[in-house]
Every structure is written in structure tokens, then in C-alpha cells.
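Peer 1: test case, fold it:
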Amino acid sequence: MTTTDIPRPVDKGPGRPASGKRSRGAATGGLRQAISATTLLWVLACLYGLPVLWFILSSLKPASDLFSYPLTLVPHNPTFSGYLTAWRSANFGQYFINTATVCVITTILTVGASCCTGYALAKYDNKWLKVFFVCILATTMLPGEVMLAPEFLVARNLGLFNSFAGIILPAVLTATGCFMFRQFFLTVPDELVEAARIDGARELSIFLRIMVPLSRPIMLTLAILSFQWRWNDYIWPLLMLNDPNKFTVQIGIQSIVGAQNINWSVLLGASVISMIPLIAIFLVFQRYVMGADINAGLKD
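Peer 2: Sure, this is the predicted structure:
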């Protein structure tokens, strides 16, 4: 007669906690970390948001209340006179059209050029491409003010002075955009590209049908940044434009500042008006800026 030994359960020692206690302890620790991180983010948000809130609320104050003591955050008698005066005193309608035209065209060209450049730098093994990438990164070490004089001379000699093309073309290729796309395309598995080549896809088809759809989050992120950069740009349009009908929003805001005095209520109202398109663009497109599943076309 054969007997089978049935293993007995191992007794828990006094120093060995139960698995349920360990899981509850881990969950409690994770919850504490999440709460501490959330608290820190809320503190940082308040620190960054308080000056913006003060700025917006100050634009609703009459000019006589802006420097009254003691300072108050909430206006006692809110008024939109600063907004109305700013809109009437400056040709903001034309400024908005000019700035929007420059921003949209520049953003489209910047995203397209950066996407092509980043793909070539990431997926083609060539030593000269690596040297070219180092030269692109080297431009980030130079202050923008150093490049103003040579860029202005080149644009003027090309006949681009006092034209929108003179503002758009020098801003198309950015080191930040090329770096963002290159780093993203490096994370795309090479097997995905090789599989497309085995199936007979050409290089242009691989780029347009595979790489461009995968890089949509980076494209939208760079588009938001590029639109913001061009909308807030002041020095370069000031150098390139001398026709008031071609001025951008930032130059229009500067024209409100008088030689002897500054109407702060009007200046704050104009500044808040200039912020509205940027806020709208960010709110509309922020939900599209998310991670892409770059392994969707691969088998495990």
C-alpha cells in the first residue's frame, strides 16, 4: 500500500508578516506618496498662479486704484474701461490678423521642417548627419541677441525687410524642434521600419504613413510652443517691420506706452487681451498632447 505525503502549510513565523498586511502597507505607502506629490504640485501651482491672478484682477481696477495703499487683490469697483480703451486706441483687429498669419504659417513650416530633420537624424546612420546635429545643438548655446545683427543683414540683403516673410523664414528651423523629434524617433523601434521596408514600402511612404502619425503628440506639442514663441516675439518683428499696418500684437502693446507717462490700466488690459489666443490654443489642444503607443504595430 502506497502512501502519499501531503505537504503541510508552512507556519508563519513571528517575524514574517502576512501577505495581506504587506499589500495593505504598500498601498498605504503609495497613497501617502501620491498625496504628498499632489500637495507639492498644488503649492507650486499656487505660487505660479498667484502673480497671473493678480495681473488679471489688476486689469479690472481703475487707474487710481492700482497704486493705492494698502494693496488689494480683488478690485472694489471692477471696470472694463482699460480693455475698451486699449482696443479703441490701438488697431488691435489688424494686429491680431497679422500676428495670427505669422504664427500659423511659421508653426506649420516649423513642425514640418523639424519632423523631417528629426527623422533623418534619428533613423539614418551617417557621420555627417551626426556632425550636423551637433552644429544644430551648438546654436542653443548662443544668445538670441548675438544672432540678431547677422540675421537682419541677411534678411535685408534678400529683400525681406518690412515683410512677413522676413519674420517667418528665420524662425522656421529651430534646434528645440529638431531635438524633440530626433529623441522621439529614436524611441521608435527599428523593427517597425524594417518590416515596412520588407513589405515594399518606400522611404517617403514609411515617413508619411508610419512616422508622422506616430509623432502626432510631439507635433502638437511643438505646434503649441512654436505658436507661443511667435505670438510673444517682440524684438525681431520690431527690427523687421516699419509699416504700422504690418505690426504684430506685441509691437501694438508697446505703442500704447507713452513717452512721458504710462496708463497702466490700459496697458494691463491690452496685455490680457493678447493672452486670450494663447490660452484658447492651449485649452483646445492640450488633450491631444499625450503619449503615443509606438509598439502598436509590433508583435510580442
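Peer 1: when you work out contacts or count neighbours from here on, use the C-alpha atoms and nothing else.
Peer 2: OK.
Peer 1: can you map out the helices along the stretch 151-300 of the chain?
Peer 2: For the stretch 151-300 of the chain, applying DSSP state H, counting those that start in this stretch gives helices covering 164-168, 175-187, 190-198, 203-206, 212-214, 216-232, 235-240, 249-256, 264-285.
Peer 1: can you list the neighbours in contact with the fourth one?
Peer 2: Applying CA atoms under 8 Å, 6 or more residues apart in numbering, the set of residues contacting helix 203-206 from outside is V193, A196, R197.
Peer 1: please name the residues that touch the last one.
Peer 2: It stands for R197. E203, I206.
Peer 1: now the contacts of helix 203-206 as a markdown table including distance to T221?
Peer 2: Output for the contacts of helix 203-206, formatted as a markdown table (distance: CA to CA, whole Å):
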| residue | distance to T221 |
| --- | --- |
| V193 | 24 |
| A196 | 27 |
| R197 | 29 |
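Peer 1: what is the nearest of these to G252?
Peer 2: Closest to G252 out of the contacts of helix 203-206 is V193 (48.7 Å), distances taken as CA to CA.
Peer 1: residues in contact with that closest one?
Peer 2: I206.
Peer 1: can you give me the distance of it to N242?
Peer 2: Separation of V193 from N242 (CA to CA, to the nearest Å): 49 Å.
Peer 1: what's the nearest residue to T221 if we skip its chain neighbours?
Peer 2: Of all residues not flanking T221 in the chain, V289 sits nearest, at 6.2 Å (CA to CA, 6 or more residues apart in numbering).
Peer 1: out of the helices of the stretch 151-300 of the chain, which is closest to A120?
Peer 2: Shortest distance between A120 and those, using CA to CA, is found for helix 175-187: 8.0 Å.
Peer 1: Proceed likewise with the subsequent sequence, for comparison:
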Amino acid sequence: MSPGAALTASRRVPAPPPRGWARRAKRHRMVIAAFCTLVGVACITLLPFYWMFSSSLRTMENMFSIPIQWIPDPLNWQSYVLAWQAQDFTRYFLNSGFVAVAITLSNLLLCSLAGYSLTKFHFRGRGLMFILILSTMMLPLEVTMVPLFLIIKQLDWANSYQGLIVPFLVDGFGVFLMRQYMLSIPSDLIDSARIDGASELRIFWMIVLPLCKPALVALAVFTFREAWDMYIWPLIIITKDSLRTLPLGISLFMSSYGTSWDQLMAIAVLGTLPMILLFFFLQRAFIQGIAATGLKE
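Peer 2: Here you go, the predicted model:
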């Protein structure tokens, strides 16, 4: 080989990688970046919950120590026992559970019935009715609290389960959620059942509800969480200790004489367990129900 040919060969630029490989590498980098971002957001979101759990295991002497003891030493499990014995928390848990389950079941039934009528029945004013239902979502509880309290007082439902449950038997968001999901159910399926002689109640119960399982799970999780965490309304209408819900019971730990922060955090951890377990077992159907509500008519 001549010297000129050797010099040319040494200066030869290597061939660029295939274009498909470059696209795959770029896609992999984007996936890794998205994964790292989601992990960071998840850590930021979970940090307050871990701090709450960590604080429940600290002693009062180490509660506000600097630096923060993320892993308490020693572990103070006694705070859970003392917190549970400090008040009648068994009663508070049962009250919150009963109210949350009753409100959830009523919303599942009534909101699904409303969604079925708004999607599978054609009547004058259907669109206007749906708009009016949506408009109720724009009014926070603080706006309707005074007239609602006056109604409950006139009905003599203060200090009763009726006063806690009846005002929340149906919710505009639940109607919206069920309507949006039921839009994906073919109307031909409903018409075929009607031709076969099935009643509307049978169609709703045997055909529509089984197809709406993901939306029902999503609605159940949303409604149960709202009812379980409800604080302002029970604070207004409940004065009897036997009817207090869990959020009201937790507030008893805070007083002008001092706050037992370890016990407060311990009972707060116990209060979050039902929601964590509910979402853990229903998360797949919950995500399916939320994803399907974006379907349009």
C-alpha cells in the first residue's frame, strides 16, 4: 500500500450508526428521564407520610430534634397503645366507617341510575339537566353550609347519623363520572335487550352495572375518601361524643394545654390505613375507570 493510500485510510471517518439505533437510544433516554422524574415526584409525595409515620415512633424528647431522626432510636411503639386508649377511638372508627360506607353505597346506586338515564334515555331538557348537575360541582360546601345546617336543624337531624349521611347521598361528580363511562356502552346492546322484553331495571342491573365495574370502583374510592376525611360538617352538627367521627377524635389531641405529637401522629397513621388498603386492592380497576371517563359522545 502506498503512503498516500495509508494516510487516506487512517483519516477515513467511521460509518454513522444506523438511524434506527439512534431512535431507539433516544427513546431509551427519554424513558429513563421520565422514570427518574416520576420516582422523584413519588418520593416528594410520600415524604410527608413517612415523616408522619416516623414521628409516631419518636419520643416527645426527640420529636423536634435537629437533625431530624428519620429512623427513630429508640422506637416508641407505645404511642399507638396510648393514643388508642386516650379516647374512645373504637367508636370513632366505627362511626367513620358506617358513615363512609353508607354514603359510598348510596352514591354508587344513585349516581349510576342518574348516569344511565342521562345516556340511554332521550327526553327534552336532558342536556340542560346535565349542565345543572355539573354546576353543583362549582359550589363548595362552605357556600351551602349555612342553609344546609338550617334544613338539618329544622328536620331535627342534628346529632344523628341522618344529618351526617343524607346531605351527601348523591354527588354531581359521581353523576358526571358514571355518565362519561356509560357513553362507551353501545346503545345497540340496550336496544337489543329491550326488544327481547327485558325491563329497564333488569337491563340496568344485569347488563349496565357489570359493564361499569371500573367506573364504580373509581367512584367508590373517591366517595369513600371524601366521606372518611370529612371534618367541617361533622364538627358543625355533632356535639355528642358517641357520634364523633375519626377526624373529630384526632382533633381532641390538640388543646391549649399541649399536644401529644407522638400520639397524634400514631392515630393519624391508623386513620390512613383504611384508605391505603382500599386503594391497594382496587387500584387496577380504579385506574381503568378514570382512564375511560374521557370518552366522548
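Peer 1: hmm, back to that, and the contacts of helix 203-206 of the first structure, which is closest to I108 of the first structure?
Peer 2: Among the contacts of helix 203-206 of the first structure, and counting by CA to CA, the member closest to I108 of the first structure is V193, at 25.4 Å.
Peer 1: now for the closest one: what does it line up with in the second structure?
Peer 2: Aligning on TM-score structural alignment places V193 of the first structure opposite I190 in the second structure.
Peer 1: can you give me the neighbour number for the aligned partner of the residue nearest to T221 of the first structure in the second structure?
Peer 2: Alignment note: V289 of the first structure maps to F286 in the second structure; criterion TM-score structural alignment. Applying other CA atoms under 10 Å, we find 22 residues neighbouring F286 of the second structure.
Peer 1: could you do N91 of the first structure as well?
Peer 2: By other CA under 10 Å, neighbour count at N91 of the first structure equals 16.
Peer 1: I figured the match of V289 of the first structure hits C212, correct?
Peer 2: No: the pair F286 of the second structure / C212 is not scored as a contact, 11.3 Å apart, by CA atoms under 8 Å.
Peer 1: show me the contacts for the nearest residue to L173 of the first structure once chain neighbours are set aside.
Peer 2: Spatial nearest neighbour of L173 of the first structure, excluding adjacent residues (CA to CA, 6+ apart): T110 at 5.8 Å. By CA under 8 Å, 6+ apart, the contact set of T110 of the first structure is A171, V172, L173, T174, G177, A223, S226.
Peer 1: quick check: the fourth one touching T117?
Peer 2: No: proximity of T174 of the first structure to T117 does not meet the contact threshold set by CA under 8 Å, at 10.3 Å.
Peer 1: what about the strands in the stretch 1-150 of the first structure?
Peer 2: Counting by DSSP state E, counting those that start in this stretch, the stretch 1-150 of the first structure has no strands to list.
Peer 1: all helices of it, in order?
Peer 2: Under DSSP H, counting those that start in this stretch, the stretch 1-150 of the first structure gives helices at 19-58, 81-89, 92-123, 127-138, 144-157.
Peer 1: quick one: closest of those to I256 of the first structure.
Peer 2: Per CA to CA, nearest to I256 of the first structure of the helices of the stretch 1-150 of the first structure: helix 81-89, 7.7 Å.
Peer 1: where in the second structure does the closest one align, residue-wise?
Peer 2: So helix 81-89 of the first structure is aligned with residues 78-86, judged by TM-score structural alignment.
Peer 1: average gap between the matching stretch and the first structure?
Peer 2: Mean deviation of stretch 78-86 of the second structure relative to the first structure after superposition (mean CA distance after the TM-score superposition for the first structure): 1.3 Å.
Peer 1: now that stretch, how far from the chain's geometric center?
Peer 2: Relative to the centre of its chain, stretch 78-86 of the second structure is centred 28 Å away, using CA atoms, centre = their mean, to the nearest Å.
Peer 1: again with stretch 224-233 of the second structure
Peer 2: Worked out by CA atoms, centre = their mean, stretch 224-233 of the second structure lies 11 Å from the chain centre.
Peer 1: centre-most residue in the second structure?
Peer 2: F222 (4.2 Å; CA atoms, centre = their mean).
Peer 1: enumerate every residue touching the residue mapped onto it from the first structure.
Peer 2: Alignment note (TM-score structural alignment): F222 of the second structure maps to L225 of the first structure. For L225 of the first structure, the contact set (CA under 8 Å, 6+ apart) is empty.
Peer 1: so can I have TSV of the helices of the stretch 1-150 of the first structure showing distance to L283 of the first structure?
Peer 2: Below are the helices of the stretch 1-150 of the first structure laid out as TSV (distance: least, CA to CA, whole Å):
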stretch	distance to L283 of the first structure
helix 19-58	16
helix 81-89	22
helix 92-123	17
helix 127-138	31
helix 144-157	29
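Peer 1: most tightly surrounded among these?
Peer 2: Comparing the helices of the stretch 1-150 of the first structure by mean neighbour count (mean count of other CA atoms under 10 Å), helix 92-123 comes out on top with a mean of 19.
Peer 1: average gap between it and the second structure?
Peer 2: Helix 92-123 of the first structure versus its aligned partner: 0.9 Å mean (mean CA distance after the TM-score superposition for the first structure).
Peer 1: next: stretch 28-38 of the first structure.
Peer 2: Mean for stretch 28-38 of the first structure is 3.5 Å (mean CA distance after the TM-score superposition for the first structure).
Peer 1: what about that stretch, distance to the chain center?
Peer 2: Its chain's average C-alpha position is 29 Å from that of stretch 28-38 of the first structure, according to CA atoms, centre = their mean.
Peer 1: same check, this time on stretch 263-278 of the first structure
Peer 2: 21 Å.
Peer 1: do stretch 41-57 of the first structure as well
Peer 2: 19 Å.
Peer 1: show me what contacts the closest residue to F80 of the first structure other than its chain neighbours?
Peer 2: Leaving aside its chain neighbours, F80 of the first structure sits nearest to L60 (5.9 Å; criterion: CA to CA, 6+ apart). L60 of the first structure makes contact with P75, P78, T79, F80, G82, S265, G269, according to CA under 8 Å, 6+ apart.
Peer 1: from T79 of the first structure, how far off is the match of F222 of the second structure?
Peer 2: 33 Å.
Peer 1: what's the matching residue for M265 of the second structure over in the first structure?
Peer 2: Aligned by TM-score structural alignment, M265 of the second structure pairs with L268 of the first structure.
Peer 1: same question, W51 of the second structure
Peer 2: Checking TM-score structural alignment: W51 of the second structure goes with W54.
Peer 1: against F96 of the first structure, how distant is that match?
Peer 2: Counting by CA to CA - W54 of the first structure and F96 of the first structure are separated by 25 Å.
Peer 1: what of I35 of the first structure?
Peer 2: Here I35 of the first structure is placed at a distance of 43 Å from F96 of the first structure (CA to CA).
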